[in-house]
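Asker: Just need the structure, nothing else, for what follows:
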Amino acid sequence: MTWSIDLNCDMGEGFGAWKMGQDEEILPYVTSANIACGFHAGDPATMRKTVAAAIRHGVALGAHPGLPDLAGFGRRNMDISPQHAYDIVVVQVGALAGVAASQGGRLRHVKAHGALYNMASKNRELAAAIAGAVRDVDASLVLYALAGSAQVDAAGEAGLKVAQEVFADRSYQSDGSLTPRTQPNAMIEDPDVSIRQVLRMIKEGKVAAVQGGDVAVAADTLCIHGDQPGAVVFAKAIRKALEAEGIVVGFAPS
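Answerer: All right, here's what the predicted structure looks like:
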């Protein structure tokens, strides 16, 4: 049996004089870039530079729309309506699509960021609003969504291609959601532990929950967070391990 996996990374999350992440260093090891669009992070110049860098490395371009919350980095839940979610996703995806075009590129996918992603993974109305926004901007875009979540169903109902996403550096709850960052052991900081989790998700379609037992997952794309300490080490180690196992690194949406 031949397995394949896309490697994606959140990028372009600095703004102004503030730099975040190691985008240039991590780009050689990933196949998709999720680029902040200015609401939770990023600014016009950072968007342009990140798009250009991804194109140079042959990495697929994706919009990474988040909540309008620079101070909280888009990781704080907000009580937004589905219409508000639709509107902010349309604006952010449209903006990055314009930046991509200015650099001779084109968006391939969209992945919601942070709290917006997590809320929509459980809230069907928010999930439908995000999927509808992506479809209405460009129905050919692929929606990256937490494996098994409400976003996967919403993408299908909107007629979008979907890439079910798993995480290399996050632990899982028994309902298939990610462990909140406010809880202990939410982040996996040991590359060896991460690699074992990744290989099992790809080959067996399972991941261990922190409460015990396994959760079934479908793995089309694997996220490596570019803002965590040691992100480049993680990306390099995971890419090497995947190739050593004969796993094809590339994009294949469901």
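
Asker: From now on I want contacts and neighbour counts done on CA atoms only, so please keep to that.
Answerer: OK.

Asker: A218 and P253, how far apart?
Answerer: Distance, A218 to P253, by Cα to Cα, to the nearest Å: 11 Å.

Asker: Also G132?
Answerer: Per Cα to Cα, G132 is found 18 Å from P253.

Asker: more crowded one of the two?
Answerer: A count of neighbours by other Cα atoms under 10 Å puts G132 above the other of G132 and P253, at 22 against 16.

Asker: ok, and the closest non-adjacent residue to the more buried one?
Answerer: A158 (6.2 Å; Cα to Cα, 6 or more residues apart in numbering).

Asker: wait, what's in contact with that neighbour?
Answerer: Residues counted as contacts of A158 (Cα atoms under 8 Å, 6 or more residues apart in numbering) are A128, A131, G132, R135.

Asker: Next, the structure of the following sequence, for comparison with the previous one:
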Amino acid sequence: MVKTTIDMNADLGESFGHYTIGDDAAMLDVVTSANVACGFHGGDPDVMASTFRLAREKNVTVGAHPGYPDLWGFGRRLVPFTAAETERLVAYQVGAAQAMATYAGHRIAYVKTHGALGNLSEQDSDVATAVLNAVQGVDASLALVAGAFGVLGRLARERGMTVYAEIFADRAYTEDGLLVSRKQAGAVLHDVDYISERVIRMVRNGAIETISGKMLPAPMDTICVHGDSAESVAIARTVRARLEDAGIALKAFA
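Answerer: Predicted coordinates:
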């Protein structure tokens, strides 16, 4: 069955202090869901509150976007925390996001892990279990955004959690349906036309396109466009416009 609606999300609220990362206001005019940094890899209380408030005004669904406490590496470096430590780190960030969203008059609907924590939670069952324990320990009603082929989504479904399957517009995929490491050339895509055409192919075929061009059938509920690069807004606008031209409307999953 051909999809007629899909969600589009972006990682936002990643500025902190005097440092501005991305154009959140412009992205919130395009996306239907926003994954808001919780203060560890990016974000701070002021940024979180303003991002949640602006998302509420623009009718954009919001989720918590926890990562490793790694401002220097933007949460993209592996940090050797134990599973128990990871569980508490995630619980801490989800709780902070809920508090700041409530303060801003909005409500957290889901959780999506960031960067190195996100990649590891898709591949390591102990880390995935820690993330799920944290989320359910804080609020069992929260949904999860996860990759179609990772362990995180599978374990979450086994627990009866609501899981929204995600595809990335601007990231390359391995033959196993996982993200190509950012250490490898071609892992991050930049050509707006290519990205848009690839997204249309994936959504129309209900399949993830690997780096070799192979199509892996997969569920998909939301498309991620990263919000931290110079071309992010242009990519998001173009992808949305091409989807709508193809008869696929943007609609928040939650």
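
Asker: Considering the contacts of A158 of structure 1, which possesses the most neighbours?
Answerer: Scoring the contacts of A158 of structure 1 on neighbours with other Cα under 10 Å, the highest-scoring entry is A131 at 29 neighbours.

Asker: That residue looks like it's in a helix, true?
Answerer: Yes - using DSSP: H, G, I helix; E, B strand; the rest coil, the assignment for A131 of structure 1 is a helix.

Asker: ok, now which ones touch it?
Answerer: For A131 of structure 1, counting by Cα under 8 Å, 6+ apart, the contacting residues are L143, Q151, A154, A155, A158, L160.

Asker: now, which of the residues you listed sits nearest P229 of structure 1?
Answerer: L143 (27.0 Å; Cα to Cα).

Asker: Give me the mean distance between the strand of greatest length in structure 2 and structure 1.
Answerer: Criterion DSSP state E: the longest strand present in structure 2 is strand 5-12. Aligned to structure 1 and superposed, strand 5-12 of structure 2 gives a mean residue distance of 0.7 Å (mean Cα distance after the TM-score superposition for structure 1).

Asker: those helices in the stretch 51-200 of structure 1, which residues are they?
Answerer: Per DSSP state H, counting those that start in this stretch, the stretch 51-200 of structure 1 carries helices over the ranges 82-102, 114-122, 124-137, 150-157, 191-204.

Asker: how much does the first one stray from structure 2?
Answerer: In other words, helix 82-102 of structure 1. On superposition with structure 2, the mean distance recorded for helix 82-102 of structure 1 (mean Cα distance after the TM-score superposition for structure 1) is 0.7 Å.

Asker: Distance from that helix to the middle of the chain?
Answerer: 16 Å (Cα atoms, centre = their mean, to the nearest Å).

Asker: which secondary structure elements does that helix contact?
Answerer: Helix 82-102 of structure 1 is packed against helix 44-56, strand 60-64, strand 107-111, helix 124-137, with contacts defined by 3 or more Cα pairs under 8 Å, 6 or more residues apart in numbering; DSSP states H and E.

Asker: Specify, as a residue range, where it falls in structure 2.
Answerer: Using TM-score structural alignment, the residues of structure 2 aligned to helix 82-102 of structure 1 are 83-103.

Asker: buried set for the matching stretch?
Answerer: Across stretch 83-103 of structure 2, burial judged by 16 or more other Cα atoms under 10 Å covers 83, 86-101.

Asker: got the contact list for Y173 of structure 2?
Answerer: Y173 of structure 2 neighbours (Cα under 8 Å, 6+ apart): L179, V180, A187, I208, E209, T210, I211.

Asker: CSV for the contacts of A131 of structure 1, including distance to G58 of structure 1?
Answerer: As requested, the contacts of A131 of structure 1 are arranged in CSV below (distance: Cα to Cα, whole Å):
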residue, distance to G58 of structure 1
L143, 20
Q151, 27
A154, 29
A155, 26
A158, 29
L160, 24
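
Asker: Looking at the residues you listed, state which has the most neighbours.
Answerer: Counting neighbours by other Cα under 10 Å, the top entry in those is Q151, with 32 neighbours.

Asker: That one and P253 of structure 1, how far apart?
Answerer: Using Cα to Cα, Q151 of structure 1 is found at 14 Å from P253 of structure 1.

Asker: With G246 of structure 1 instead?
Answerer: 19 Å.

Asker: picking that back up, name the residues that touch the longest strand of structure 2?
Answerer: When contacts are defined by Cα under 8 Å, 6+ apart, strand 5-12 of structure 2 is touched by residues 22, 24, 27, 31-37, 51, 65, 221-228, 248-253.

Asker: Counterpart of L126 of structure 1 over in structure 2?
Answerer: In structure 2, L126 of structure 1 lands on V127 (TM-score structural alignment).

Asker: ok, now which ones touch its match?
Answerer: So V127 of structure 2 contacts A83, T86, L120, S121 (Cα under 8 Å, 6+ apart).

Asker: which one is the aligned partner of M215 of structure 2 in structure 1 nearest to, not counting chain neighbours?
Answerer: Residue pairing (TM-score structural alignment): M215 of structure 2 is matched to D214 of structure 1. The spatial neighbour of D214 of structure 1 that comes closest, neighbours along the chain excluded (Cα to Cα, 6+ apart), is A208 at 4.4 Å.

Asker: Give me the distance between the helix or strand containing that neighbour and the centre of its chain.
Answerer: Per DSSP states H and E, A208 of structure 1 falls inside strand 206-208. From the chain centre to the centre of strand 206-208 of structure 1 is a distance of 19 Å (Cα atoms, centre = their mean).

Asker: Now that strand on structure 2. Mean distance?
Answerer: Compared with structure 2 after fitting, strand 206-208 of structure 1 has a mean deviation of 2.6 Å; criterion: mean Cα distance after the TM-score superposition for structure 1.

Asker: Average offset of the helix or strand following that strand relative to structure 2?
Answerer: On the C-terminal side of strand 206-208 of structure 1, the nearest following helix or strand under DSSP H and E is strand 214-216. When structure 2 is superposed, strand 214-216 of structure 1 averages 2.8 Å from its matched positions, counting by mean Cα distance after the TM-score superposition for structure 1.
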